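Trainee: coordinates only, no sequence provided:
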């Protein structure tokens, strides 16, 4: 789709603003959404390949088939585009809405945690969200100035939900030290697999990729056994502290 003419005119006229969405024809608004979504998808691939610093808005727009001014129109700047890419990448790995829906089901907390871990293992090991994983890996290894936005908009809200879930498994409040440790223990293996290059996994630990479903099952067993041990120890400690008050 050609870039909206109204905005190109506005760039040359200080006192003229782009038309509001309410004033735009319905088909134009729908086309705008499609253009924005396409820019985000293409930008994700470009940032995954080149990184935040080396990626260029020109390449993104050329591959997306849109005007260079589209980035400023839809995202405000290259930084705004990259922030949107980071948030979208995290959403593709762990969707907050899906996570909220899962935690609202009647399944017990242990089954919910296993479902979250299994989904993450499958995505990580099979590369079903390849550019999203690569973007997040780059950001973890070499944080950009937009890293705080990723933590604020995506990671922190997810962590609150997951802390609540792990707290339910442990039978402890979500702010308890054992809950935060348990959460890090549960998800650290997936983080390691994300950061480690696929070639490294294949050469050093080749069995990992042979049976991804089995890997997910074993991680669930390992995690639940560890959480059970934490619950036993810290539940006993809490009981002793209560008795000594």
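Mentor: Everything's here; your move. Quick caveat: nothing in here was measured; it's all calculated off a predicted structure. Residues are numbered from 1 along each chain as shown.

Trainee: from now on I want contacts and neighbour counts done on CA atoms only, so please keep to that.
Mentor: Noted.

Trainee: quick one: the helices in the protein?
Mentor: In the chain, the segments counted as helices under DSSP state H are 5-10, 26-54, 57-64, 70-75, 78-93, 96-103, 109-126, 130-141, 147-150, 156-170, 177-195, 198-204, 212-243.

Trainee: can I get those in TSV including mean neighbour count?
Mentor: Shown next, in TSV, are the helices of the chain (neighbours: other C-alpha atoms under 10 Å):
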stretch	mean neighbour count
helix 5-10	13
helix 26-54	17
helix 57-64	17
helix 70-75	18
helix 78-93	20
helix 96-103	14
helix 109-126	19
helix 130-141	19
helix 147-150	16
helix 156-170	19
helix 177-195	17
helix 198-204	12
helix 212-243	15
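
Trainee: which residues touch the residue minimising distance to the centre of the chain?
Mentor: Per C-alpha atoms, centre = their mean, the C-alpha nearest to the average position across the chain is that of residue 90, at 1.1 Å. Going by C-alpha atoms under 8 Å, 6 or more residues apart in numbering, residue 90 touches 132, 136, 154, 155.

Trainee: presented hereafter is structure B, for comparison with structure A:
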């Protein structure tokens, strides 16, 4: 009688996910240096061998946690599907803002906290995250911004636009709900109003930079579509 391979794969994936969740919670709460493999195994109710089997070692586990945290924030599959859709480029950018604002307003899960820890105190593992998760997503977003502005994706002008647009979203995500001061005030805004502000501000900036880019290169600069104000 053949072995139930499908069940074995399912059980293995469930164990892997349980380890990821336990590790994510401990790394977020205590940091990479303090969260031991033994503590993670105990929280996940597995033995140490299971961690090594699924992730190779503690470094591999931490890198998998960072990658999973970033995927929960916004996945490359979803971004590519959005970029390949028939929506106007301006609407694609709005959809990105909707996703990030939605995440910023959720109860702070381990994924945001573990990413915040890594960004505030970068380790060598950040380079792996950049290569595997961040840079491929940046390439997709840059193409959307290029379609809006007419600026080539690798031009420094567009990269500066990307940073200017992404930075406020990053601040909102790291701050999370309940943040004091101006960030907390912004996060109290209704989601659609916050999305509309970020989108309108980004579109105005892209239009201005696109216009300046056209002048500096002596080329006609396509006018970005005006941001639609949703009330």
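Mentor: Great, that's in hand. Here the structure is a predicted model, which means the values were calculated and not measured.

Trainee: translate the residue nearest to the centre of the first structure into the numbering of the second structure.
Mentor: Mapped onto the second structure by TM-score structural alignment, residue 90 of the first structure lines up with residue 70.

Trainee: now swap in residue 138 of the first structure and tell me
Mentor: Correspondence of residue 138 of the first structure to the second structure, assessed by TM-score structural alignment: residue 117.

Trainee: and if you look at residue 112 of the first structure?
Mentor: Using TM-score structural alignment, residue 112 of the first structure sits opposite residue 92 in the second structure.

Trainee: ends of stretch 92-100 of the first structure, what's the gap?
Mentor: Using C-alpha to C-alpha, to the nearest Å, the end-to-end distance of stretch 92-100 of the first structure comes to 14 Å.

Trainee: contact partners of it?
Mentor: Stretch 92-100 of the first structure is contacted by residues 116, 120, 123, 129, 132, 133, 157, 158, 161 when judged by C-alpha under 8 Å, 6+ apart.

Trainee: also stretch 165-176 of the first structure?
Mentor: In contact with stretch 165-176 of the first structure (C-alpha under 8 Å, 6+ apart) are residues 103, 109-110, 112-113, 163-164, 179-180, 182-183, 227-228, 230-231, 235.

Trainee: most widely separated two among those residues?
Mentor: 103 and 235 (23.3 Å; C-alpha to C-alpha).

Trainee: leaving out chain neighbours, which residue sits closest to residue 59 of the first structure?
Mentor: residue 46 (7.8 Å; C-alpha to C-alpha, 6 or more residues apart in numbering).

Trainee: please read the previous query as pertaining to residue 91 of the first structure.
Mentor: Here the residue nearest residue 91 of the first structure, using C-alpha to C-alpha, 6+ apart, is residue 154, at 7.5 Å.

Trainee: right, and the one you found touches residue 84 too?
Mentor: No. With contact defined as C-alpha atoms under 8 Å, residue 154 of the first structure does not count as touching residue 84 (10.5 Å).

Trainee: which residues are common contacts for these two?
Mentor: Joint contacts of residue 154 of the first structure and residue 84 (C-alpha under 8 Å, 6+ apart) do not exist.

Trainee: contacts for stretch 235-245 of the first structure?
Mentor: Against stretch 235-245 of the first structure from outside (C-alpha under 8 Å, 6+ apart): 171, 172.

Trainee: check contacts around the residue nearest to residue 205 of the second structure when sequence neighbours are not counted.
Mentor: In this structure, residue 205 of the second structure finds its nearest non-sequential neighbour in residue 161, 7.7 Å apart by C-alpha to C-alpha, 6+ apart. By C-alpha under 8 Å, 6+ apart, the residues touching residue 161 of the second structure are 205, 206, 209.

Trainee: please tell me which residues of the second structure stretch 34-50 of the first structure aligns onto.
Mentor: Aligning stretch 34-50 of the first structure against the second structure (TM-score structural alignment) gives residues 14-30.

Trainee: does residue 223 of the first structure touch residue 189 like I think?
Mentor: No. Residue 223 of the first structure lies out of contact with residue 189 (C-alpha under 8 Å); the separation is 10.0 Å.
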